[in-house]
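Student: Pasted the sequence and its predicted model underneath.
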Amino acid sequence: MKTLLNIIWVVLSGFWLFVGYMIAAAIMCILIVTIPWGIAAARIGVYSLWPFGKEVVDRPTAGVGSAIGNVIWVLLAGWWIALGHVVSGVALCVTIIGIPFGWANFKMVPIALLPLGKQIVDG
């Protein structure tokens, strides 16, 4: 069932969200100083491509550095990507079949805003 949900997800919104994350990751890696944010964006981009069967948990070793990094992330790219999740979620919720996928988009907004200090694990 997870595979079927992931295939439908990729077709409906996952691919374009993945592309957005990868663009953000490439820009962050080009700027050299922001490479840690680029790595986080790439990690979450892969998660946004195939999300069902995985979950996001807090990393117990995350500290003040992650909190400061998240503030910088929100200013640089996080709010754009979170907005993409919201717009995609609203568009998917228009149909009954798309509601679970819209809900999955809404569940990705917190990690799009605050990616540092999070870990993606198999659920």
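Tutor: Everything's here; your move.
Student: From here on, just use CA atoms for contacts and neighbour counts.
Tutor: Will do.
Student: quick check, I120 in a strand?
Tutor: Yes. Counting by DSSP: H, G, I helix; E, B strand; the rest coil, I120 is located in a strand.
Student: residues near it, how many?
Tutor: By other Cα atoms under 10 Å, 15 other residues sit near I120.
Student: Ok, I97 next?
Tutor: With other Cα under 10 Å as criterion, I97 counts 10.
Student: Tell me if I am right that it is in a helix.
Tutor: No. Assigned with three-state DSSP, I97 falls outside any helix and is coil.
Student: next, the one to line up against it:
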Amino acid sequence: MRTLLNLIWLVFAGAWLALGYAVAGVICCVLVVTIPFGIASFRIAAYVLWPFGRTVVERRDAGVMSALGNVVWLLVAGVWLAIGHVLTAVPLFLSVIGIPMGIANLKLIPVSLMPLGKEIVSTDRPFAPR
């Protein structure tokens, strides 16, 4: 079932959202100072392509720098990416088969707003140590 949902997701929302994250990642990698934001953006782009069967958890070693970086990310790119999630979730809710994908889209909003200090793990092992 996850594979079917992921394939439908990829066609209707995943490819467009991943493209947005990839563009944000390239823009962030242009400057040396914002490379960590670019890496986080590419990590989320991979997650957005195939979200079912994975989840986001807080990293235990995230500190003050992650929090400060999240504030910068929120102001520069996070709000725009979250708006993209909302704009793609609304049409997905209009069909019965799109409801799980709309819910998944809304679950991606917190990580799009504050990606630093988060880790993407399999839903089979969400608390497994890395």
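Tutor: In hand now; what should we look at? These figures come from a predicted structure and were not determined experimentally.
Student: sec struct for G65 of the first structure, please.
Tutor: Secondary structure assignment for G65 of the first structure (three-state DSSP): helix.
Student: To which residue of the second structure is it aligned?
Tutor: Residue pairing (TM-score structural alignment): G65 of the first structure is matched to M65 of the second structure.
Student: Could you check how far that match is from G84 of the second structure?
Tutor: M65 of the second structure sits 26 Å away from G84 of the second structure, taking Cα to Cα, to the nearest Å as the criterion.
Student: In terms of packing, which of these two has more residues around it?
Tutor: A direct count of neighbours by other Cα under 10 Å for M65 of the second structure and G84 places G84 higher, at 18 against 11.
Student: mind checking the SS state of the residue most central in space within the second structure?
Tutor: Most central in the second structure under Cα atoms, centre = their mean is I44, positioned 4.1 Å from the mean C-alpha point. Judged by three-state DSSP, the three-state class of I44 of the second structure is helix.
Student: I'd guessed it sits against L19; true?
Tutor: No. With contacts counted by Cα atoms under 8 Å, I44 of the second structure stays clear of L19, the gap being 10.8 Å.
Student: quick one: the strands in the second structure?
Tutor: Applying DSSP state E to the second structure gives strands spanning 54-58, 118-122.
Student: Quick one: residues in contact with the last one.
Tutor: Just to be clear, that refers to strand 118-122 of the second structure. Y47, G53, R54, T55, V56, V57, E58, R59, A62, V111 (Cα atoms under 8 Å, 6 or more residues apart in numbering).
Student: Reformat the strands of the second structure as a markdown table; add distance to V33 of the second structure.
Tutor: Below are the strands of the second structure laid out as a markdown table (distance: least, Cα to Cα, whole Å):
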| stretch | distance to V33 of the second structure |
| --- | --- |
| strand 54-58 | 23 |
| strand 118-122 | 20 |
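Student: Those: which one's closest to K107 of the second structure?
Tutor: strand 54-58 (9.2 Å; Cα to Cα).
Student: What residues of the closest one count as buried?
Tutor: R54, T55, V56 (16 or more other Cα atoms under 10 Å).
Student: gap between the closest residue to the last one other than its chain neighbours and L81 of the second structure?
Tutor: Counting by Cα to Cα, 6 or more residues apart in numbering, I120 is the residue found nearest to V56 of the second structure once chain neighbours are left out, at 4.5 Å. Counting by Cα to Cα, the gap from I120 of the second structure to L81 of the second structure is 18 Å.
Student: How about P91 of the second structure?
Tutor: 17 Å.
Student: higher neighbour count, those two?
Tutor: Using other Cα under 10 Å as the criterion, P91 of the second structure and L81 rank with L81 on top: 21 against 14.
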